[in-house]
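**Q** Predicted model, plus sequence, below.
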Amino acid sequence: MMLLVLLTFASLILTGNALDVQGRIIWNSACSVYKDLGKTRVVLDNGKFGGGVTQEGAFSIPNVSTGTYILSVLAHDHGFEQLRVDVLDESNVEVRPYVPGTPLNPASTILLPYPITLSAKQKFNYFVPPESFNIMGMLGSPMMLMMLFAGGMVLAMPYLMKNMDPEALEDMKEQQAKMAKMQSAMASGDFKSGFSALMSGFEEPSQAGAKAQPATGNTKKKSTKKR
């Protein structure tokens, strides 16, 4: 029984030091009527205290105890600035501008009028129009440029092959055959054959160079014998 009396007495003390924070939303070009605003709440400290907005734009946050709060407007389609509200006692309220992300203290030296007046700073547009077809943008994409280059090479390859040296053309055909063999082996899962085909392409030039070196050595020996 005594505990209930103490709780009732404490609640009466807190209620006696509390007040209703009053304010109004001013209609402007961003939000001209209540219908555009929709269902909106004005809250302190992310919902610790809160109140609704009437059709005239007025709002009241009841039973706010002494302390420092951040006032926010929870609206779906509109953005409002945040304010710092200092409830000093049951009759004194100070309102100051507040920039989100900045320290709460020290408080700004600028005092705003009370009751609070707010207006919408912007209207959110959630509709994103689909992009129209742009032929130049499509042609300028990297994938399209690569496809055009590959198509140009396919068309120009017969003319290039006609002007190539027969030996170079034969070497190119052999390299293409080896690459095709390696790709088919890799695709079929025969990695051993694919790597052997790849290594054979590297070994042939080295063998050709090794065969050419003894020939140079013989010429040197012949030249020394003649001397």
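**A** Looks like it came in fine. Remember, it's a predicted structure, so these values are computed and weren't measured experimentally.
**Q** only C-alpha atoms for contact and neighbour calcs from this point on.
**A** Fine.
**Q** Can you tell me how far residue 30 is from residue 124?
**A** 10 Å (CA to CA, to the nearest Å).
**Q** Quick check: neighbours shared by those two?
**A** Counting by CA atoms under 8 Å, 6 or more residues apart in numbering, the shared contacts of residue 30 and residue 124 are residue 78.
**Q** Give me the more crowded residue out of those two.
**A** residue 30 (16 against 11; other CA atoms under 10 Å).
**Q** quick one: secondary structure of that one?
**A** coil (DSSP: H, G, I helix; E, B strand; the rest coil).
**Q** doesn't residue 121 make contact with it?
**A** Yes - counting by CA atoms under 8 Å, residue 121 is a contact partner of residue 30 at 6.7 Å.
**Q** Measure how far stretch 79-96 is from the centre of its chain, please.
**A** In terms of CA atoms, centre = their mean, to the nearest Å, the centre of stretch 79-96 is set 35 Å apart from its chain centre.
**Q** cool, and stretch 102-121?
**A** The answer for stretch 102-121 is 32 Å, by CA atoms, centre = their mean.
**Q** Please apply the same query to stretch 84-99.
**A** Per CA atoms, centre = their mean, the centroid offset for stretch 84-99 relative to its chain is 37 Å.
**Q** likewise stretch 132-139?
**A** Worked out by CA atoms, centre = their mean, stretch 132-139 lies 24 Å from the chain centre.
**Q** try this one side by side with the last:
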Amino acid sequence: MSHHLIFILSLIISCLLVTDAVKVQGKLETNGVLTDLRRLRPSTKVTLSGIHSTFIQSDGSFVFDDVTPGSYLLEVNNIDFIFPKLRVDIKENEVAGSYTGLGAGWDKTGYALPHPFVLRAKAEADYFVERQGFNVIGMFKNPMFLMLGFSGLMMLVMPKMLQNLDPEAMKDITQTQTDAQNIMNDMPTSLSQMFAKAQQQAQQQQRSSSRK
């Protein structure tokens, strides 16, 4: 008796699940981008969130049977053409669709689309980026080019500026250059002395700690 009861309950539950499931259908139609459906490859698929998938028929139609209630992303997978993406909401045996796209929040819906859905290609797929030619304006925006240009300009202008300076100012500039050169020459010596002093302090601390 218990086995019969379990069988009847499972049958009732399966019937309820079947009645909740609905059929989602649509069709791909031609336009200025896709002028002939025969241009679509036989591998063209339509998917619902990767859970359900189906191939299109020769007339461009597609059908999903027994789709349970929920929200899905409908995509047309074709290597040659780009089709719009749809958000499909199934609730209480009703199918509602709206346009969506990458980066759009799932809490927002675009323009509604009646069911059965009719989709048309947006553009032909282009997987190649055209190589850019020589751009003079872009070259002037390059920081390295600006630095080289400024250095070359200074090399041309500085000698003329120095010629117009009075002897006292010229003497000050020469002295400043000499002092800077002396500092640069003394830097290796001062650095080596600093490292040697630090090494001596470390050795003294190590000796004092070993005596303790």
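**A** That came through, no problem. Because the structure is a prediction, the values reported are computed rather than measured.
**Q** what residues are shared contacts of residue 30 and residue 121 of structure 1?
**A** residue 78.
**Q** Okay, residue 166 of structure 1 and residue 160 of structure 1: tell me how far apart.
**A** Distance from residue 166 of structure 1 to residue 160 of structure 1, by CA to CA: 12 Å.
**Q** mind listing what's buried in stretch 62-81 of structure 1?
**A** Residues of stretch 62-81 of structure 1 classed as buried: 63-66, 68-75, 77-81 (neighbour count, 16 or more other CA atoms under 10 Å).
**Q** so residue 66 of structure 2 sits in a helix?
**A** No - according to three-state DSSP, the state of residue 66 of structure 2 is strand, so it is not within a helix.
**Q** just checking, what residue in structure 1 corresponds to it?
**A** Mapped onto structure 1 by TM-score structural alignment, residue 66 of structure 2 lines up with residue 63.
**Q** How about residue 18 of structure 2?
**A** Per TM-score structural alignment, residue 18 of structure 2 is aligned with residue 15.
**Q** How about that match: what's its closest non-neighbour residue?
**A** Excluding the flanking residues, the one nearest residue 15 of structure 1 by CA to CA, 6 or more residues apart in numbering is residue 63, at 6.6 Å.
**Q** Do I have it right that that neighbour meets residue 19?
**A** Yes - in this structure, residue 63 of structure 1 is within contact of residue 19 by CA under 8 Å, at 5.0 Å.
**Q** can you list the residues that contact stretch 87-107 of structure 2?
**A** By CA under 8 Å, 6+ apart, stretch 87-107 of structure 2 touches 20-22, 24, 68-74, 84-86, 109-115, 117.
**Q** Filter these down to just the ones in strands.
**A** Counting by DSSP state E, those place 22, 24, 70, 71, 72, 73, 74, 85, 86, 112, 113, 117 in strands.
**Q** Distance of the second one relative to residue 61 of structure 2?
**A** It refers to residue 24 of structure 2. 11 Å.
**Q** who's more crowded, these two?
**A** residue 24 (20 against 17).
**Q** Setting aside sequence neighbours, what's the nearest residue to the more buried one?
**A** Distances taken as CA to CA, 6+ apart place residue 64 nearest to residue 24 of structure 2, at 5.0 Å, with adjacent residues excluded.
**Q** For the one you found, give its distance to residue 46 of structure 2.
**A** 9 Å.
**Q** any common contacting residues for the two?
**A** With CA under 8 Å, 6+ apart, residue 64 of structure 2 and residue 46 have common neighbours 53, 54.
**Q** who has more neighbours, these two?
**A** When neighbours are counted by other CA under 10 Å, residue 46 comes out ahead of the other of residue 64 of structure 2 and residue 46, with 21 against 17.
**Q** once aligned to structure 1, how far is the helix or strand containing residue 160 of structure 2 on average?
**A** In the assignment (DSSP states H and E), residue 160 of structure 2 maps to helix 143-163. Superposed on structure 1, helix 143-163 of structure 2 shows a mean distance of 2.1 Å to its aligned residues (mean CA distance after the TM-score superposition for structure 1).
**Q** residue boundaries of the helices in structure 2?
**A** Counting by DSSP state H, one finds helices in structure 2 at the ranges 2-20, 136-140, 143-163, 167-211.
**Q** Now distance to residue 100 of structure 2 and mean neighbour count too, for those, in TSV please.
**A** As requested, these are arranged in TSV below (distance: least, CA to CA, whole Å; neighbours: other CA atoms under 10 Å):
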stretch	distance to residue 100 of structure 2	mean neighbour count
helix 2-20	25	12
helix 136-140	36	10
helix 143-163	41	11
helix 167-211	64	11
